[in-house]
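Trainee: I'll drop the sequence and a predicted model, then ask my questions.
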Amino acid sequence: MSGVAAAQRLLAVVDKRDPHQPEFRQAVKEVVESLIPVFDVHPEYADVMERLIEPERAIQFRVAWLDDKGKIQVNRGFRVQYNQAIGPYKGGLRFHPSVNMSIIKFLGFEQIFKNSLTTLPMGGAKGGSDFDARGKSDAEIMRFCQSFMTELARHIGANIDVPAGDIGVGGKEIGYMFGQYKRLTKNFEGVLTGKGQTWGGSLIRPEATGYGLTYFVQEMLKTKNTTLAGKTVCVSGFGNVCWGTCLKSVELGAKVVTISGPDGYIYDPAGMNAEKINYLLELRATNNDVVAPYAQRFPGSQFHAGKKPWEVKCDVAMTCATQNELNGDDARQLVANGCMCVGEGSNMGCTPEAIEVLQHAGLLFSPGKASNAGGVAVSGLEMSQNSMRLRWTTEEVDQHLQRIMRDIHEQCLAACRRFNKGQDYLFGANAAGFLKVCQAMMEQGCV
């Protein structure tokens, strides 16, 4: 069977089983179609992919919690333990109204390959809830997190499944859940990553995804004999990924001119500095999910309501908000404005049409499973520190992170060389991540 026929067969299976899960089907389609050259050479690998597409375990549960008025509220909780061929399940928890099984499955599927690329022994998983923190008090958030963990605790463990944070889940939420886990199990163990600095957390974990994205983009630019220094950069989002990206990009000499939120985007022609970047933490802490106040705080910057930052002229664009945030029209605008590189900091940040436009125009493009792997990489480093009862310095963690991102970049290019795919990072990331997991699954038998 040809690679094309194998891909068509795999996608037919997914379409039949999960017709109402568009995000998941999109993620599978992107990976499977990109691996056609692999299936041409190794048709037996398509059978492994058929197993890999189906999660080992998908859990949905009720989360009942008490609001400040004494009324019982109900949300849905999810955990998809996708694949543990190379290590314990590992992947973040997302608290956002958009969360459903399709989104959690797409994120978990992507996580398999991302974790594989880090070279650390971590399987793929994802979880979360449709809980909306906007307008909620800290007491309500705490009660929700405790209720969520009461159910989740029976499914996780330091050597079984180690969740982390994601959209809507930062240090505060991780703390509430870790405290509840201890109450339920009487175990003080590295069951969550993204913990506080005084109780097992790793330095630079909040910044890690943004740092890793920036390091990966820097590696891509080096292949064109240039760097981030002096480049104008557009960034979306305003959470931890955006914050870390802005910090490291400015440190490396770039000029970051945008951030964004659900309400629109900020254009700051003067570029961001330490004060402005620190203000992103204040914006997030309000739980209002808006960026408009930035323009009031810093005169000279402009707020554009209901728009996205990709219309701003830039050399480098980095998606740091959510899935499918950069579409075909956005990609065409970036190309017209002379952008040379797009790096995904969000998971599946670009639509398939956008990726096609960017690659056809010859731009450097990296998929999130490669360029945003810095977050889970430092989570893996946190797991190592917990297991050894050690705490590494900022410099040590950052050196490990830089090495991991360079290794991921090289793995992508090595896979491209092996299958004669030029500098196609989308193919390289999918192929390198898949081949490692595929080999482990074949060696472990009928799993």
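Mentor: Cool, got the structure. The structure presented is a predicted model; accordingly, all values stated were derived computationally and were not measured.

Trainee: could you use CA atoms for every contact and neighbour count after this?
Mentor: OK.

Trainee: other SSEs contacting the helix or strand harbouring residue 52?
Mentor: Residue 52 belongs to helix 44-53 when assigned by DSSP states H and E. Contacts defined by 3 or more CA pairs under 8 Å, 6 or more residues apart in numbering; DSSP states H and E place helix 44-53 against helix 3-17, helix 36-41, helix 425-443.

Trainee: the stretch 1-150 of the chain: helices as residue ranges?
Mentor: 3-17, 22-34, 36-41, 44-53, 101-117, 138-152 (DSSP state H, counting those that start in this stretch).

Trainee: and those helices: which comes nearest residue 195?
Mentor: Residue 195 lies closest, by CA to CA, to one member of the helices of the stretch 1-150 of the chain: helix 138-152, at 14.4 Å.

Trainee: who are the packing partners of the helix or strand that that closest one is followed by?
Mentor: Using DSSP H and E, the next helix or strand after helix 138-152 towards the C-terminus is strand 161-164. Contacting strand 161-164 under the criterion 3+ CA pairs under 8 Å, 6+ apart are the following elements: strand 89-95, strand 124-129.

Trainee: again, only using 10 Å
Mentor: Under the contact criterion of 3 or more CA pairs under 10 Å, 6 or more residues apart in numbering; DSSP states H and E, strand 161-164 touches strand 72-83, strand 89-95, strand 124-129, helix 171-185, helix 374-388.

Trainee: buried residues in the second one?
Mentor: Within strand 89-95, the residues that count as buried by 16 or more other CA atoms under 10 Å are 89-95.

Trainee: got TSV for those, with distance to residue 242 too?
Mentor: What follows is the buried residues of strand 89-95, written out as TSV (distance: CA to CA, whole Å):
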residue	distance to residue 242
89	26
90	22
91	19
92	17
93	18
94	16
95	18
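
Trainee: one more to weigh against that first structure:
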Amino acid sequence: MSNYPAEPEFQQAYSELVSTLKASKLFQVHPELENCLPVVSVPERIIQFRVVWEDDKGELHVNTGYRVQFNSALGPYKGGLRFHPTVNLSILKFLGFEQIFKNALTGLSMGGGKGGSDFDPKGKSDSEIRRFCYAFMKELSRHIGGFTDVPAGDIGVGGREVGYMFGAYKSYRNQWEGVLTGKGETWGGSLIRPEATGYGLVYYVQHMIAYASGGKESFAGKRVAISGSGNVAQFAALKALELGATVISLSDSKGALVATGEQGFTEADIAQIAQLKLERKYLPELHQAEECLQSRFKWIPGARPWTHVGKVDIALPSATQNEVNAEEAKALIAAGCKYLAEGSNMGSTQEAIDVYEADRAEKKQNGLWYGPAKAANCGGVAVSGLEMAQNSMRIRWTAEQVDKELAGIMERCFWDCLNTAKEYFDLAEGELPSLVGGANVSGFAKVAKAMHDHGDWWSVKA
């Protein structure tokens, strides 16, 4: 992997996976699977293209578009499109690489991919965003399809952008197909899709709590610190409230909003934040305008919430990659945190993960238990897979059906991670299994075995 020194995010994701695999018994039990590593770490295809569009003044702009079609062993490439100024090939390769194994853990027929552009939708009019989406899809439409590659939304790509891109694809290709997920409810979208990642994250943590406590505890009465304030954070917060928890923080790129009393966020507070984000505004604008929020929350500019939340039982990083570092991990443990699960992709630095895992191993049942992103936040792509199924059958399931399927997928994912960790890692008496170890081994093994069956790699006899 020394071939990619200029791709730090991808290098981090690769190193984290490989270090876990080599610490496990996987290559002792199945030594042939190690031959897959140099193959699975290289994308099957990378598409990079220019996107030329004009603003409302008629001025020309050029952005770069990408699609990393990483691995199709288990199904069509599946993963989101991100529109953000920070988008580059390293970030998209890391996201696509993680997506391969995340999708494998859902048990659905989906490969892994990721894409997007360095275009920034903030501050743009609807007309400008529509023109950009049509220009972007003009090239991307050549490379995707319901049986080839099915993108979804991500940061900067919500229902509006998905709608424009779907309309562009339909226009360019003259066919209606489930080529994008996250579509509108009246034209092929699935109910529960906006909620899925946040809901699924909470469902996964429910199983963590139940297992660690022997079924004696739940979310009820727990103090939950959440970062971010987009879809994932909002719906994780709402589901946690529904289950009787107190949500004590949310954040955005401008800073963190932290409860000063015992009440925490209400459903009404989260509804206000959701409207704010639809308007592409930031949390300090809401805090400054609402006296009610000023009396119950402290605004901490330029900060993440982790060192400011006081006593905390559960932490759910749900903003962006590497948003918890080693010092913040230690602060959360000192504040009493017992469960941390990532709603964001690669939400913790490797140094933070090392802190979590050391605490789990040292303190046994009393340590912090870590749920990695590729398992804990797979609910979003799982419901995208369910949307693909509904599109293929030309039917629409009820919200209750989708939610039941989502809950079942998250439960199976948890037990898959747990049982794989028990099988491939040595545990001391009373030690909780490493969910990150179980997730990495299980996801990799599923993909590697399929790739072998397809002839993508092979064993050479000595």
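Mentor: Yes, it's here. The structure presented is a predicted model; accordingly, all values stated were derived computationally and were not measured.

Trainee: if we can go back for a sec, now the helices of the stretch 1-150 of structure 1 as TSV including mean neighbour count?
Mentor: Shown next, in TSV, are those (neighbours: other CA atoms under 10 Å):
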stretch	mean neighbour count
helix 3-17	16
helix 22-34	19
helix 36-41	19
helix 44-53	18
helix 101-117	26
helix 138-152	20
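
Trainee: which one of those lies closest to residue 379 of structure 1?
Mentor: Nearest to residue 379 of structure 1, of all these, is helix 101-117, at 10.4 Å by CA to CA.

Trainee: what's the average distance of the closest one to structure 2?
Mentor: Overlaying structure 2 shows helix 101-117 of structure 1 at a mean distance of 0.3 Å from the equivalent residues (mean CA distance after the TM-score superposition for structure 1).

Trainee: which part of structure 2 lines up with that helix?
Mentor: Under TM-score structural alignment, the counterpart of helix 101-117 of structure 1 in structure 2 spans residues 89-105.

Trainee: swap in stretch 430-446 of structure 1?
Mentor: Under the criterion TM-score structural alignment, stretch 430-446 of structure 1 matches residues 440-456.

Trainee: so how far is that stretch from its chain's centroid?
Mentor: 21 Å (CA atoms, centre = their mean, to the nearest Å).

Trainee: quick one: residues contacting the equivalent of residue 58 of structure 1 over in structure 2.
Mentor: Structural alignment (TM-score structural alignment) places residue 58 of structure 1 against residue 46 in structure 2. Contact partners of residue 46 of structure 2, counting by CA atoms under 10 Å, 6 or more residues apart in numbering, are 66-70, 89, 93, 113-115.

Trainee: nearest to residue 55 of structure 2 among those?
Mentor: Closest to residue 55 of structure 2, out of all of the contacts of residue 46 of structure 2 and judged by CA to CA, is residue 66, at 21.0 Å.

Trainee: quick one: buried residues of stretch 356-363 of structure 2?
Mentor: Result for stretch 356-363 of structure 2 [16+ other CA under 10 Å]: buried residues 356-357, 359-361.

Trainee: now stretch 237-253 of structure 2
Mentor: 237-241, 243, 245-252.

Trainee: same question for stretch 378-398 of structure 1.
Mentor: 378-386, 391, 397-398.

Trainee: in structure 2, point out the residues matching that stretch.
Mentor: Using TM-score structural alignment, stretch 378-398 of structure 1 corresponds to residues 383-403 of structure 2.

Trainee: how far off centre is that stretch?
Mentor: 20 Å.

Trainee: kindly report the same for stretch 152-169 of structure 1.
Mentor: 15 Å.

Trainee: now the helices: where do they sit in the stretch 251-400 of structure 1?
Mentor: Using DSSP H, counting those that start in this stretch, helices in the stretch 251-400 of structure 1 cover 274-285, 293-297, 328-336, 352-360, 368-371, 374-388, 394-418.
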